[in-house]
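Trainee: Quick one, what's the 3D model for this:
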Amino acid sequence: MLKQLFLIFFAISIAHTATAQVTHRYKDHIFNDISVTKDLTYFVGAPKADKKSYLFDLYTPNVDTAKKRPLMIWMHGGGFKFGSKTSKGVKVWADDFAKRGYVCVSINYRLSKHNPLFNFDTLMKATFYATQDAKRAIAYFRNNAAKYGIDPDKIVLGGNSAGGMMALHAAYTKNNELGRMAHLSDQEIQRVGMPNQPIFAVINYWGAIFNLDWLSNAKTPIIAVHGSEDGLVPIRHKDAPLHGSLDIYDRAEKLKIPNTLKVYEGYSHELQKSFNPLFEGPHAKKRWLESAQFTADYLYSMMYPAKAKR
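Mentor: Okay, here's the model as predicted:
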């Protein structure tokens, strides 16, 4: 009898261990080693003065034989005035998702020469031009899908703060809507406007959109994370025409746009307890990684709905 009980216990233990060791590509970390190729360009013909604005770093898992992998394009924050493709947040997420089997790129984009943080009209103009760069990046990677081993139908656009705003506006706005709101002439909008590109999903980390009505333009799934006490980009609309993640979630639900939102109660911008643009601290980074897992779980459920329900 004791021998039988031991064998049953042993079999259950082996089964539990085997189950615990099961990992899923795109949901879990399945690669340990990542290669980073720096300072590539997504706009070969860029004017000399803007060449640095179109550089990107490529993150790929080593020893990966898959040929058509989802691509994540990461865009940094910094109020359209500061930051780069090497900003801490986008490096963390690009590395994290590459370990899950994604191809990731962190891109530069044109920053404002003025002060978007203190002038709303300048902020709208900066958003317009940066959003065109996001669309250019998507077009580049769609046209070079085979070169980078990516699936052109699974391009995810993501970012934090200003980068989250870029992702939302690239997916949901028409050039004339955003350009006219920014008080640009029709000639200027036509001159620099890039065509809208298909996007598999948007990752909006503590960003916002200028006009909720623009959500009627598409059905692109939205994955959002935001701090409830964010004073820089409020989670809900306040004085300026800027609508945060909770506003977006409510409208997306009404429009039946697939979306999900994780709110960090009591936390501010960048998921810090008190926002400090110069030092995020180790605890904020922990929440950034939690946000990555939240995002990975939702994207996996989109790509493999049957498996996700098991």
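Trainee: CA only for contacts and neighbour counts going forward, please
Mentor: Noted.
Trainee: Strands of the chain, start to end?
Mentor: 34-41, 55-61, 69-75, 103-107, 150-160, 201-205, 222-227, 259-264 (DSSP state E).
Trainee: Give the buried residues for the longest one.
Mentor: Pointing back at strand 150-160 there. Ile150, Asp151, Pro152, Lys154, Ile155, Val156, Leu157, Gly158, Gly159, Asn160 (16 or more other C-alpha atoms under 10 Å).
Trainee: Proceed likewise with the subsequent sequence, for comparison:
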Amino acid sequence: MTAENKYGPEEMCSLILPSFLLIKFNLLAMSNCLITSSDLLQGCEYKLGVCGPMLKFKSAVTNSFICSFVLISCGGNSSYTSNPFPENNIQPPANNPVLLSDISYGKTDRNKLDIYQPGSVCEENRPTVFYIHGGAFVGGDKKSSSITNYSNKIKEKAWNFVSINYRLVRHNPVLSPTFQAAFDGLVENNNIQSIDLAVANAAIAALEDTTDALNFLNDNADEYCIDMSRLGFWGVSAGAYTVLGAGYSLDNFGVDIPQPDVIVNFYGDLFQDSHLDFMEAPFITIHGDNDPTVDYQHALDLAAQADLVSVPYTFITIANGGHGGFDLEADVMPNDTSIMDTILSFLEAHLIGGTADYDTVTVSF
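Mentor: Just a heads-up that it's a prediction; the model follows:
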């Protein structure tokens, strides 16, 4: 895990200690501190580190104290957030977002995730949106260009946003026996016969990695201030295949994962529509009716299955839309709001509470 540092190594601040001592501190990444404490550093964006060559304390206690001093409020459940020198009126900046990057959740170097947190102190575990990037199972990354916008929108709600990397075709993923059985079942049922088998294998590996990531977050929920009972899935293209499969298909193969309260589907598809069962998580679909990559009919079929099993949904069709590239901020919805606002309202209704609007609409740009 790494932490973003918003200050350059040359920027300084002064802290007046008891009257006999005035020390200047460099604001550096916490990895540069002389002494670090994992309990104190966990989840913090940056710390006040005594890293300059001019300071050489003999006392390990003094070094540990200064290097552990929290300059700003921490994400996660760090308990060390108060200012030990209130007389100097040093206040942490409010709502300064935190990025916890490249956290290992699985067996390979590819199995890393990022957690974007609001900067407020964790007073109670937060709703969390779990995001999976697209790329046809051959490309893509957890830091794709859209991540900054999506994560910022979620952090404005004071929620967490988690983005994962998963194994792709080029990693030649080897499936565990459970997921190998899922792969064999899908191939046998001819549900993925039109897809290259290497891509199909990677698609199931993505489901396995998603399972590992969700179980990791569940096991470490308090550390990262995550409320797993208020969990949303969000996927784009191949990522949408994955979140739909995780939300609706895995239980058909005996795989138990933390269940989502809501799913955001950007032009994806469910491997087998019949996997969507009675009263499972509501979803919102955004799909172009001229999509050359994932046929629009798949979105229609998913909606029809949802009607059959009483799963509520919102279905936004982009007239003459292709495979993505939509302006999510344009006010194209019937109520003169944007698609992004509609998505955020849909998430909020299911993660926080309130009345959800379930609509089927076609919009044009």
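Trainee: related to what we said a few turns ago, turn the strands of structure 1 into CSV, columns for distance to Glu177 of structure 1.
Mentor: Below are these laid out as CSV (distance: least, C-alpha to C-alpha, whole Å):
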stretch, distance to Glu177 of structure 1
strand 34-41, 28
strand 55-61, 28
strand 69-75, 22
strand 103-107, 25
strand 150-160, 20
strand 201-205, 19
strand 222-227, 20
strand 259-264, 23
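Trainee: about what we covered before: of the buried residues of strand 150-160 of structure 1, which is the nearest to Tyr304 of structure 1?
Mentor: Lys154 (12.8 Å; C-alpha to C-alpha).
Trainee: To which residue of structure 2 is the closest one aligned?
Mentor: Aligned by TM-score structural alignment, Lys154 of structure 1 pairs with Arg230 of structure 2.
Trainee: what do you get for Met72 of structure 1?
Mentor: Match for Met72 of structure 1 (TM-score structural alignment): Val129.
Trainee: Name all residues that make contact with its match.
Mentor: Ile154, Trp159, Asn160, Phe161, Val162, Leu231, Gly232, Phe233, Trp234 (C-alpha atoms under 8 Å, 6 or more residues apart in numbering).
Trainee: what residue of structure 1 matches up with the first one?
Mentor: Think Ile154 of structure 2. Looking across to structure 1 (by TM-score structural alignment), Ile154 of structure 2 lines up with Phe97.
Trainee: give the contact list for the closest residue in space to that match that isn't next to it in sequence.
Mentor: Leaving aside its chain neighbours, Phe97 of structure 1 sits nearest to Cys104 (7.1 Å; criterion: C-alpha to C-alpha, 6 or more residues apart in numbering). Counting by C-alpha under 8 Å, 6+ apart, Cys104 of structure 1 makes contact with Leu58, Tyr59, Thr60, Leu71, Met72, Ile73, Trp74, Ala94, Asp95, Phe97, Ala98.
Trainee: repeat that with 6 Å
Mentor: Neighbouring residues of Cys104 of structure 1 by C-alpha atoms under 6 Å, 6 or more residues apart in numbering: Tyr59, Leu71, Met72, Ala94.
Trainee: Can you name the residues that contact the aligned partner of Thr293 of structure 2 in structure 1?
Mentor: Residue correspondence to structure 1 (TM-score structural alignment): Thr293 of structure 2 is matched to Leu232. Shown in contact with Leu232 of structure 1 (C-alpha under 6 Å, 6+ apart): no residues.
Trainee: now do the one 3 residues further on
Mentor: Under the criterion of C-alpha under 6 Å, 6+ apart, the contact list for Ile235 of structure 1 reads Gly244, Ser245, Leu246.
Trainee: Nearest to Ala284 of structure 1 among the residues you listed?
Mentor: Ser245 (18.7 Å).
Trainee: The closest one: how many residues sit nearby?
Mentor: 30 (other C-alpha atoms under 10 Å).
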